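J.: Okay, predicted coordinates and the sequence, questions at the end:
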Amino acid sequence: MRQTSMVRPGPESAQRKDERPGQAGAPISFGHVSHNFIHGDRAVLVLEDFDLDIAASEFVSIVGPSGCGKTTALSMAGGLERPRAGSVLLDGEPVDGTSDDVAFMFARDALLPWRRVRRNVELGMEVRHVPAAERRRRADEWLRRVRLEEFADSDVLHLSQGMRQRVAIARTLVQSPRVVLMDEPFAALDAQTRANQQQEFVRLWEAERPTVVFVTHDLEEAILLSDRVVLMAARPGRIVADLRIDLPRPRTQEMRTSSPEFAKYLETLSGRLREEVVAAEERRQAEEERA
């Protein structure tokens, strides 16, 4: 059995090394993954012994210092990168390229400006050769669900950033993916719009329940949205904490300031993250001295 420290806030909680929540029926499994990139004449180790199982319908956030390999891990789950060592499995099978069961959502909405709103939502279905009438039906249904049905024929360039992100959410979920990989999807939004989009996405996720892997630098966002928060070490990335978030759903933005449990989770993660940021800076200085 693989082992990862399970951390719960509060002095009464011990680290648990005998439990991996995602082992039973895990649709995504990273098995002792290590990976490096070649920069000039040297190899830079990005991930080292990254070991993680994510269960069906779980919402798991990955946090950690910049450059620790969060996006690399996400890319491997989606078949965009292959590990140098170890394994990445989807439903028990090695990930070998992209899959119709896996959808991506990034910080920028990446809408096509020459397509109107409905046609942007239809894009993935069009690539998969879904008949036109079915594409339109499903696109209109999802535009209704993200409360944009009246803008179906609008030019995307005339939408606010928050509305554009809702179009991107509809384009992602209209394909009924079993796994959604999200790389800081709300980072470019202002604070109020970001809060609204977080609530909107969780509402839709709770109805559909795909497995979500969510990369973010925002610890409060991770706690508010997730079933688990995985904290990675400074490069080379590995898991140093796996924190189950036992807050009731539905969750509200007010929990950030009103919930003592939320505050404990934040204190635990903030402390560990500070340690990793300091370690990253010390490593950077050491590398500069050796250069």
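T.: Perfect, thanks for sending it.
J.: CA atoms for contacts and neighbours, from now on please.
T.: Will do.
J.: Which strands or helices does the top helix by length along the chain pack on?
T.: Looking across the chain with DSSP state H, the single longest helix is helix 260-290. When contacts are defined as 3 or more C-alpha pairs under 8 Å, 6 or more residues apart in numbering; DSSP states H and E, helix 260-290 packs onto helix 219-225, helix 255-258.
J.: at 7 Å what do you get?
T.: In terms of contacts (3 or more C-alpha pairs under 7 Å, 6 or more residues apart in numbering; DSSP states H and E), helix 260-290 is not packed against any helix or strand.
J.: Now do the buried residues in it.
T.: Residues of helix 260-290 classed as buried: 261-263, 265-266, 268-269, 272-273, 276-277, 279-280 (neighbour count, 16 or more other C-alpha atoms under 10 Å).
J.: ok, now how distant is P11 from V33?
T.: As judged by C-alpha to C-alpha, to the nearest Å, P11 and V33 stand 32 Å apart.
J.: Looking at the two, which one has more neighbours?
T.: Higher neighbour count among P11 and V33: V33, with 23 against 6, using other C-alpha atoms under 10 Å.
J.: can you pull the contacts of the more buried one?
T.: With contact set as C-alpha atoms under 7 Å, 6 or more residues apart in numbering, V33 has these partners: 47-51, 83, 85-87.
J.: Sketch out the helices for the protein, chain order is fine.
T.: Going by DSSP H, the chain shows helices at 70-77, 117-121, 123-127, 132-145, 161-173, 191-208, 219-225, 255-258, 260-290.
J.: Now the ones you listed in a markdown table, please, with extra columns for distance to D242.
T.: Listed next are these as a markdown table, based on distance: least, C-alpha to C-alpha, whole Å:
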| stretch | distance to D242 |
| --- | --- |
| helix 70-77 | 14 |
| helix 117-121 | 35 |
| helix 123-127 | 33 |
| helix 132-145 | 33 |
| helix 161-173 | 27 |
| helix 191-208 | 21 |
| helix 219-225 | 12 |
| helix 255-258 | 20 |
| helix 260-290 | 10 |
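J.: ok, structure two:
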Amino acid sequence: MRQTSTVRPGPESAQRIEEPGAPIAFRNVSHNFIHGKRAVLVLEEFDLEIGASEFVSIVGPSGCGKTTALSMAGGLERPRHGRVLLDGRPCDGTSDDVAFMFARDALLPWRRVRRNVELGMEVRRVPAAERRRRADEWLRRVRLEEFADSDVLHLSQGMRQRVAIARTLVQSPRVVLMDEPFAALDAQTRANQQQEFARLWEAERPTVVFVTHDLEEAILLSDRVVLMAARPGRIVADLRIDLPRPRTQEMRTQSPDFAGYLETLSGRLREEVAAAEERRQAEGERA
């Protein structure tokens, strides 16, 4: 098991991002938002580089800025300070190369399964025959081909999430941004969806940035797990996960390395939560 500390990027890494091997980079990003009459610092000196085809999970205490960072990577939000780069260029808006997936599947109830999968392709004006061919191929890959003409309201939550996965990946995005996509599922369904998505990712290998509160989920799926400090968010650990693929749920209980990664991340996370509580108490006393 090998732990990799976060390294602040210098001039060499700023040039390296221009190469195809590093599609996403945060450069000294700080960001705040206005709460009432005061500015709340969400991210501070946030530096992160994610390579092509990497699966990187971001974990940390609630409110540390994980989702804010994800939104910036997708061009939905701009940092107050610093730069977010996509393929070496400022990420100033959404891109056809980037897809999102969230905790809620956001399927359209008036569309049947196949039509939901086709939605993004319709927006891009893909011809109808090609849309149908690609949608049917992805429904086969997520093992839902027999439900192509079904009403989405009649599907189980796990099946709906598989439709959402197909809708996300059917457009062959180079980057997939995921914000707790399995959080709303029960434990067994969640485990099944983790395995299903890992299988599909290993075949396609898009770059994935995955936000989760579940440390075991992060270890099971990821090449790296990045731990953020409590607000203001910054990176305090960057752990490379050297577990063989394909990975299985049995690794949670049978792999000593898995247990070691979990112990490391759990310990650091407890430290961050405790430090955040101390800061809150100190601020309360000063007030």
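T.: Looks like it came in fine. Because the structure is predicted, anything quoted here is derived from the model rather than measured.
J.: for the buried residues of helix 260-290 of structure 1, which one is nearest E134 of structure 1?
T.: Set against E134 of structure 1, the nearest of the buried residues of helix 260-290 of structure 1 by C-alpha to C-alpha is F262 (42.9 Å).
J.: So what does R111 of structure 2 match up with in structure 1?
T.: Under the alignment (sequence alignment), R111 of structure 2 pairs with R115 in structure 1.
J.: Its match: what's it in contact with?
T.: No residues are in contact with R115 of structure 1 under the rule C-alpha under 7 Å, 6+ apart.
J.: ok, now with 10 Å
T.: Going by C-alpha atoms under 10 Å, 6 or more residues apart in numbering, R115 of structure 1 touches 121-123, 153-157.
J.: Would you mind measuring from it to V156 of structure 1?
T.: Taking C-alpha to C-alpha, one finds R115 of structure 1 at 7 Å from V156 of structure 1.
J.: And I239 of structure 1, by the same measure?
T.: 39 Å.
J.: Tell me which residue of structure 2 matches up with D100 of structure 1.
T.: Using sequence alignment, the partner of D100 of structure 1 in structure 2 is D96.
J.: do the same with E282 of structure 1
T.: Looks like E282 of structure 1 aligns to E278 there (sequence alignment).
J.: And L243 of structure 1, by the same measure?
T.: L243 of structure 1 maps onto L239 in structure 2, by sequence alignment.
J.: now do A26 of structure 1
T.: Per sequence alignment, A26 of structure 1 is aligned with A22.
J.: And its match, how far from R252 of structure 2?
T.: 30 Å.
J.: Same drill for those two, tell me which one is more crowded.
T.: Taking other C-alpha under 10 Å, A22 of structure 2 and R252 do not tie; A22 has more neighbours (21 against 17).
J.: Could you list which residues are in contact with the more buried one?
T.: By C-alpha under 10 Å, 6+ apart, the contact set of A22 of structure 2 is 13, 16, 49-54, 85-88, 207.
J.: Is it possible to get CSV of those that adds neighbour count?
T.: Compiled in CSV, these are given as follows (neighbours: other C-alpha atoms under 10 Å):
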residue, neighbour count
S13, 14
R16, 12
E49, 20
I50, 19
G51, 16
A52, 18
S53, 19
E54, 19
L85, 21
L86, 24
D87, 17
G88, 18
T207, 23
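J.: Rebuild the residues you listed as JSON lines, extending it with distance to L185 of structure 2.
T.: Formatted as JSON lines, the contacts of A22 of structure 2 follow (distance: C-alpha to C-alpha, whole Å):
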{"residue": "S13", "distance to L185 of structure 2": "39"}
{"residue": "R16", "distance to L185 of structure 2": "39"}
{"residue": "E49", "distance to L185 of structure 2": "30"}
{"residue": "I50", "distance to L185 of structure 2": "28"}
{"residue": "G51", "distance to L185 of structure 2": "29"}
{"residue": "A52", "distance to L185 of structure 2": "29"}
{"residue": "S53", "distance to L185 of structure 2": "26"}
{"residue": "E54", "distance to L185 of structure 2": "25"}
{"residue": "L85", "distance to L185 of structure 2": "33"}
{"residue": "L86", "distance to L185 of structure 2": "31"}
{"residue": "D87", "distance to L185 of structure 2": "34"}
{"residue": "G88", "distance to L185 of structure 2": "36"}
{"residue": "T207", "distance to L185 of structure 2": "24"}
